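# Mind folding the following:
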Amino acid sequence: MTTPLVKDRIYRSPQALIGGVLLLVIVGWLGIDALIRGNGRTPWLALAALILIVPLVAAFTLRPAVFAGEDRLRVRNPFRVITLPWGEIAALRSGYSNEVIVKSGAKYQLWAIPVSLRSRKKAARRQAKTESDARRGRTGPGAGAAGYGLGGFGGFGSSGGLGESDHAAGAARAETDKVMDDLRDMLESRGPAESAQGEITVRWAYEVAAPAVAGAVLLAILLAVG
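So this is what the prediction gives:
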């Protein structure tokens, strides 16, 4: 009997996806309009700009993702794909950006899990308010909603055995910090596994870089010839 494959956990930035789609729609609309209605060199300039801009927008918004599997962490950044066995990862660090640090000392940024200082400040304010409510002995609906954030989701029925303070502590974390906590848990549990050992591989995304470079060269030639 074969063991069923465990699907990777996939982490992406919803804000980046939405922003990328909107940017591509705007760029596509303007570029196609210039291609159809433009005169002289305008269609050629529009074509070169599209070849340059579209891959870059997709690379920095739609492409980034982090795939956390049983044995490996795969980081898909704008121009590189880094495959890291859990056993080769030394730490997952959160500062002004989220990074993977490997045992050799190399660092790789997690583009798909951006740090939001604004979210951290909001989470800190919620946590401070929750702790203040707890010190004053407030346990009514108002205190619960303040602790759980939008909608008070933590107050719905079953708590899975967690106390109110546990829920409040979890809700007070910024979303990307919660994701990093999940990845650290996986690193701790899977790092020593024999199947999670191996070599780190880095692959450059030529499918993104090649068209962008071609568009830049074409655009430079058109501008140079006047």
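
# alpha carbons only for contacts and neighbour counts from here, please
Fine.

# Just say helix, strand or coil for residue 138.
At residue 138, secondary structure determined by DSSP: H, G, I helix; E, B strand; the rest coil is coil.

# SS state for the residue of the chain most remote from its centre?
Of all residues in the chain, residue 40 has its C-alpha farthest from the mean position, at 41.9 Å, by CA atoms, centre = their mean. The assignment at residue 40 comes out as coil when based on three-state DSSP.

# and the longest helix for this structure?
helix 14-37 (DSSP state H).

# And it, what does it pack against?
helix 42-57 (3 or more CA pairs under 8 Å, 6 or more residues apart in numbering; DSSP states H and E).

# what angle separates the helix it packs on from helix 14-37?
Per axes from the mean of the first three to the mean of the last three CA atoms, to 10 degrees, the angle that helix 42-57 makes with helix 14-37 is 170 degrees.

# Which neighbouring elements make contact with helix 42-57?
So helix 42-57, by 3+ CA pairs under 8 Å, 6+ apart, packs with helix 14-37, helix 206-225.

# out of these, which comes closest to residue 85?
Minimum separation from residue 85 across those (CA to CA) falls at helix 206-225, 23.2 Å.

# residues in contact with that closest one?
Residues from elsewhere that reach helix 206-225 (CA atoms under 8 Å, 6 or more residues apart in numbering): 44-45, 48-56, 59, 79.

# From the residues you listed, pick the one nearest residue 130.
Using CA to CA, the contacts of helix 206-225 come closest to residue 130 at residue 59, 39.8 Å.

# picking that back up, mean neighbour count and distance to residue 89 for the helices and strands packed on helix 42-57 - can I get that in CSV?
Listed next are the helices and strands packed on helix 42-57 as CSV, based on neighbours: other CA atoms under 10 Å; distance: least, CA to CA, whole Å:
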stretch, mean neighbour count, distance to residue 89
helix 14-37, 15, 26
helix 206-225, 15, 26
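
# Proceed likewise with the subsequent sequence, for comparison:
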Amino acid sequence: MTTPDPQYKERVHRSAAAIAGGVLLLGIACWLGVDAIAAGKGSTPWRALAALLLVVPLVTAFTLRPAVFVGQDRLRVRNPFRIIVLPWGQIETLRSGYSNEALTKSGAKFQLWAIPVSLRARNKAARREARRVAQGGGPLGVGSGARAVPDGPVRAESDRAMDELRELLEARGAEESAQGEIVVRWAYEVVGPAVAGAVLLGILLVVG
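The predicted structure is shown next:
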């Protein structure tokens, strides 16, 4: 009797820093835009409205929208302007450099916007790892009053996330349920308003 595979609970990776920055930028944009619409004269309110129609979708796309949904059979990547569904069986490797990317067996490459590479975080993790090794490989902070960390190499958060994805790729890549076609869909709900805002703003600037 074959034992069914244990169900993997879907995880979601998002950038907390990007979300915080996006909320701040949207707040500023809305504050300035609404003020210009309410107090502006002539074509200023229309220009402000067009600018908001352009800026809000773009800021949302690059900050609040990106997410990586990690499932048992596939990786669903929500980037600023596209949604990519990658069955594990179609992924050749997951690469980390100046950005984190998924490379498929067909040669396509997709960036994981929601798991950004932070060189600062990597350098900080490297320094902590060096201190850990210098102390004999035990948890940091023992006998020094500093915060302790688990045993093992210290890694940046994005690198730990990629390590987890690689482990799941290795475990699930050959499974029958993890096969299938790659699906790529454009995010028209983001592209449409942004294009409309750009066109309207361009017309208003030309007309004066």
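
# quick one on the thing from earlier: need the counterpart of the residue farthest from the centre of the first structure in the second structure.
Aligned by TM-score structural alignment, residue 40 of the first structure pairs with residue 42 of the second structure.

# do you know how far its match is from residue 78 of the second structure?
To residue 78 of the second structure, residue 42 of the second structure is 40 Å away according to CA to CA, to the nearest Å.

# Pull the contacting residues for residue 65 of the first structure.
So residue 65 of the first structure contacts 10-13, 75-77, 111-113 (CA under 8 Å, 6+ apart).

# do residue 100 of the second structure as well
94, 111-113, 115-117, 162.

# Return the residue of the first structure aligned against it.
Under the alignment by TM-score structural alignment, residue 100 of the second structure pairs with residue 98 in the first structure.

# With residue 192 of the second structure instead?
Looks like residue 192 of the second structure aligns to residue 210 there (TM-score structural alignment).

# Residue 68 of the second structure now?
Aligned by TM-score structural alignment, residue 68 of the second structure pairs with residue 66 of the first structure.

# go on, residue 30 of the second structure?
Residue 30 of the second structure maps onto residue 28 in the first structure, by TM-score structural alignment.

# Give me the nearest residue to its match, chain neighbours excluded.
Counting by CA to CA, 6 or more residues apart in numbering, residue 28 of the first structure lies nearest to residue 50, which is 7.5 Å off, once chain neighbours are set aside.

# The equivalent of that neighbour over in the second structure - how many residues pack around it?
Structural correspondence for residue 50 of the first structure with respect to the second structure (TM-score structural alignment): residue 52. Residues near residue 52 of the second structure, counting by other CA atoms under 10 Å, number 23.

# Can you give me every residue that contacts residue 52 of the second structure?
Contacts of residue 52 of the second structure (CA under 8 Å, 6+ apart): 29-30, 33, 197.

# follow-up on the earlier one: which of the contacts of residue 65 of the first structure has the most neighbours?
residue 112 (27 neighbours).

# so who does residue 21 of the first structure touch?
residue 62.

# how far away is it from residue 42 of the first structure?
For residue 21 of the first structure, the distance to residue 42 of the first structure - CA to CA - is 25 Å.

# Then residue 165 of the first structure?
The spacing between residue 165 of the first structure and residue 42 of the first structure, counted by CA to CA, is 62 Å.

# Tell me which of these two has more neighbours.
More crowded of residue 165 of the first structure and residue 42, by other CA under 10 Å: residue 42, with 16 against 13.

# How about the more buried one: what's its closest non-neighbour residue?
In this structure, residue 42 of the first structure finds its nearest non-sequential neighbour in residue 34, 6.7 Å apart by CA to CA, 6+ apart.

# The equivalent of residue 175 of the second structure over in the first structure: what's it in contact with?
Alignment note (TM-score structural alignment): residue 175 of the second structure maps to residue 193 of the first structure. The contact partners of residue 193 of the first structure, taken as CA under 8 Å, 6+ apart, are 71, 87.

# For the residue most central in space within the second structure, give its distance to residue 120 of the second structure.
In the second structure, the C-alpha nearest the mean C-alpha coordinate belongs to residue 114, at 0.8 Å (CA atoms, centre = their mean). Per CA to CA, residue 114 of the second structure is found 17 Å from residue 120 of the second structure.

# just residue 15 of the second structure next, same as before
Look at residue 15 of the second structure and residue 120 of the second structure: by CA to CA, they are 15 Å apart.

# same deal with residue 180 of the second structure?
37 Å.

# Please say which of these two ends up with more neighbours.
Each of residue 180 of the second structure and residue 120 has its neighbours counted (other CA under 10 Å); residue 180 has more, 15 against 10.
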